[in-house]
Structures are given as C-alpha cells and as structure tokens.
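K.L.:
Provided below are the primary sequence and the corresponding predicted coordinates.
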Amino acid sequence: MRRSAAQKEETRKRILEEAAMAMRVQGHEGISVADLMKRAGLTHGGFYAHFASRDDLVAHAVDRMFNDSRAILRQYLGEKPDADGLAALIDFYLSEHAMLRMEQACPLPTLSGEASRLPKAARLRFEVGLDTFREGIRRALESSGVRDAEGLASSVMAEMIGTMAMARVMSDKDRALAILSASRHNLKERLGLAMK
C-alpha cells in the first residue's frame, strides 16, 4: 500500500527533528544517516525517499533548528521588541536549562565553530539564521534607544554564543553556572537593561 503524502511529510519531519537534535549536540559531522534513521525508527534505505543526499538533509536540518530560534525570538521580542523582552531573552539564552538541553537549544553555540565547513547550502542557511537572530537583537536595542544598535547587536550575540559554548565545556557545573550568571548580569548592565 502506498503511503499518503501526509504520512510521508510526517516521516520527513521526524527525520529532520532527529537530525536537528543530533547536530545541536554533535555537530554536522556527528550525523550518520544509518544511526539517524534508526533513531527515527526507519530503515536506512528509506532515507532517499525524503532527501537527495546527506548534504541535503544537513541543509534542511539547519532550517529546522533556526525555525526554533525564530520562535524564541518571537516569544521574547515579538513584533515590537523592547528592553524587557531583550533582558528576558538574555536570561533564557544563558540559562541552566539551555546549557543542559543542547538538543533543544539554539544551534549557534554548537555549530558556529564549524559553520564554515558546512556544505554550501547549509552554510548559506546558517548565515540567514544568524542574521535573523542578530536582527531581532538589533531591533530590540534600537527600540530601547541604544546608539549603534547594529554594531552592538553583533557584540551581544558574540558574547551570548561564546558564553554558552564556554559554559558547556566546563566539567564543574557550578563553575559553568557562574559563567552564565556573570554574563547575564554584565550584558544587561552594559546594555542598561532592567536587572532581573
């Protein structure tokens, strides 16, 4: 019996979800098509019914991850970003929960270091995701009356991404949490945001 288009789309979504989780934790080189399909409860041979190649999968998984990031931006910054929303975004992004739940968190701390080695289509989609995130921060800074919101947005993003990457490599959880806390405090203080 032939599977319906809806069933095929649901299967594709499941594969992408598994790929996005794997990439957030292991990077794009950590994705094995055979392991991925097994985790999705599918056969290795079924992969090519959904993707032209592993590179095609990686590009679509990057899209999937940044869809989640855009949802986070909408949640905290919305259509009219403000200082409170930006402070809440910083608190969320640099939280213990985000540190421990890599498979669900923003892909930037994990993948930024290897983005230049992603397949071309994935690299271009990664850049779009990065620009979208930076633009959300820029708009929030600008609406808060910050001068040079463009330049500052890049600096804020770099600190958030770097802080989370650094915290995740710490073997001492208390030390990692202290790094996150210090960065949250210092970023909000530097930006003149209400301390939360």
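P.N.:
Happy to help now that I have it.

K.L.:
okay, CA-based contacts and neighbour counts for the rest of this
P.N.:
Will do.

K.L.:
Can you pull up the most central residue in this structure?
P.N.:
Nearest residue to the geometric centre of the chain (CA atoms, centre = their mean): Cys106, 2.2 Å.

K.L.:
Against Glu189, how distant is Arg139?
P.N.:
18 Å (CA to CA, to the nearest Å).

K.L.:
Looking at the two, which has the bigger crowd around it?
P.N.:
Arg139 (21 against 13; other CA atoms under 10 Å).

K.L.:
Got another one to weigh against that:
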Amino acid sequence: MKKSKAETAETRRRIVEVAAREFRANGIHATGLNELMAQCGLTRGGFYRHFDSKEHLVAEAFESGIATLMADLEAAARQGDESDGFRSIVARYVGAHHRDNIAGGCPLAGMGSELVRSDNDTRAVASQGIHAFVDMLATRKDGEHPDEARSDAMFALAAMIGAVTLARILVEPADSQSALQSVKAHLDAL
C-alpha cells in the first residue's frame, strides 16, 4: 500500500530527527544507517526513498539541529533583559545543561570535527548555520559598529563551541565546570 504525501513527509521528518540526535550523540561515522532506520521502525532500503546518501541526511540533520538550538537560544534571549540578550544566549549555551545534553545539544559542538570531512554540500549547509548563528549573536551586540559586532559574534561562537567541547572531554567535574565558567566570564566581558 502506497503512503500518502503527508505520511512520507512525517517519516522523513522522523528520520531527520532521530539522525540529528544520533549524529550528535555518537558521531556521524559511528552512526550506521541500519541502526538509525531500525530506531525509526524502518529498514535500510527505505532510507533511499527519502535521501540520496548519508551525506544528504547529515546535511538535513545538521540543519534541523541548528534550527532547534537557535530557537531555544532566541527564547532564552527574549526571556532575559532585552539589553542582555547576548549574555542570555551565552549563559544558555555555555552551561552544564548544554554540556550534559550531547544528543540534544549544538550540532557544531557535537558534529563539528566530522563536518570538516563532509562533502561540499553538507559543509555549505553547516556554513549557513554558522552564519545564521553569528548573525543572531551580532544583532544582540548593541551599540557596536556592525563589523565589530560580527567579529565579536564570530569569536564568541568559536569560544562557546570550544568551551562546551572541552567541558565534555574533561574527566574531572571541577575542571569541566571551570572551562565553562572561564569562557563565560570572558564572553560576558565582550
């Protein structure tokens, strides 16, 4: 029996959602298509009805993950003092909750080192996500010249990703927390 367009779209959405979580949690290369599709109640053969390749899925999973993250960070910025949107975003990103939520966290921190080796199309999607993230941060740098705000935002994003990545690697909880706090303090001073 043939699926409706709505059912097909829902299946694709579910595959992307599961893939986004699994790629962040386990890495792109360590996540096999058989296991991923099984989590969706599907077979590997069904994968190719939705995607041309694993790289195609990686690109869509990244795009979905960054959109979800940015929506969360935008909400954090709106909840805080309007003049402190930048700090609210930094606090939400460079925190223990984000560090501990690998599967649901930032795809740049979770997949970044593997995205470097992805195909050009996947890297182009990741680049768009990076630019959107930098733009979101730059718009929260009130009173700065746009070029300076964008430079500060690019620096902040790199520091934020690095802080979360280092904090996830460090074995000692105190060292992990110190990495987050140190970077957050420097970013708060921007």
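P.N.:
Sure thing, it's come through. These figures come from a predicted structure and were not determined experimentally.

K.L.:
How close are the two chains, by TM-score?
P.N.:
The TM-score (TM-score structural alignment, normalised by the length of structure 2) is 0.90; 186 aligned residues with a CA RMSD of 1.8 Å.

K.L.:
helix/strand/coil for the residue nearest to the centre of structure 1?
P.N.:
Following DSSP: H, G, I helix; E, B strand; the rest coil, we place Cys106 of structure 1 in the coil state.

K.L.:
My guess is it contacts Met65. True?
P.N.:
Yes: the pair Cys106 of structure 1 / Met65 is scored as a contact, 7.2 Å apart, by CA atoms under 8 Å.

K.L.:
Following element in sequence after the lengthiest helix in structure 2, please.
P.N.:
Longest helix in structure 2, counting residues (DSSP state H): helix 54-79. Sequence-wise, the next helix or strand downstream of helix 54-79 of structure 2 (DSSP states H and E) is helix 85-93.

K.L.:
Now that next one on structure 1. Mean distance?
P.N.:
Compared with structure 1 after the fit, helix 85-93 of structure 2 shows a mean deviation of 0.9 Å (mean CA distance after the TM-score superposition for structure 1).

K.L.:
Whatever helix or strand comes next after that helix: average distance to aligned residues in structure 1?
P.N.:
Downstream of helix 85-93 of structure 2, the next assigned helix or strand under DSSP H and E is helix 96-100. Taking mean CA distance after the TM-score superposition for structure 1, the mean distance separating helix 96-100 of structure 2 from the aligned residues in structure 1 is 0.7 Å.

K.L.:
looking at structure 2, which residue ends up farthest from its center?
P.N.:
Distance to centre of structure 2, CA atoms, centre = their mean, peaks at Met1 (36.8 Å).

K.L.:
tell me which element Ala158 of structure 2 is part of?
P.N.:
Taking DSSP H and E as the definition, Ala158 of structure 2 sits inside helix 146-169.

K.L.:
just checking, Arg168 of structure 1 touches Ala176?
P.N.:
Yes: using CA under 8 Å, Arg168 of structure 1 is in contact with Ala176, at 6.9 Å.

K.L.:
got the angle for the longest helix of structure 2 vs helix 85-93?
P.N.:
120 degrees (axes from the mean of the first three to the mean of the last three CA atoms, to 10 degrees).

K.L.:
quick one: helix 54-79 of structure 2 to chain centroid distance?
P.N.:
Here helix 54-79 of structure 2 shows a centroid-to-chain-centroid distance of 6 Å under the convention CA atoms, centre = their mean, to the nearest Å.

K.L.:
Equivalent analysis for stretch 75-87 of structure 2, please.
P.N.:
The answer for stretch 75-87 of structure 2 is 19 Å, by CA atoms, centre = their mean.

K.L.:
which residues touch that stretch?
P.N.:
With contacts defined as CA atoms under 8 Å, 6 or more residues apart in numbering, stretch 75-87 of structure 2 is touched by 88-89, 92, 137, 140-142, 187-188.
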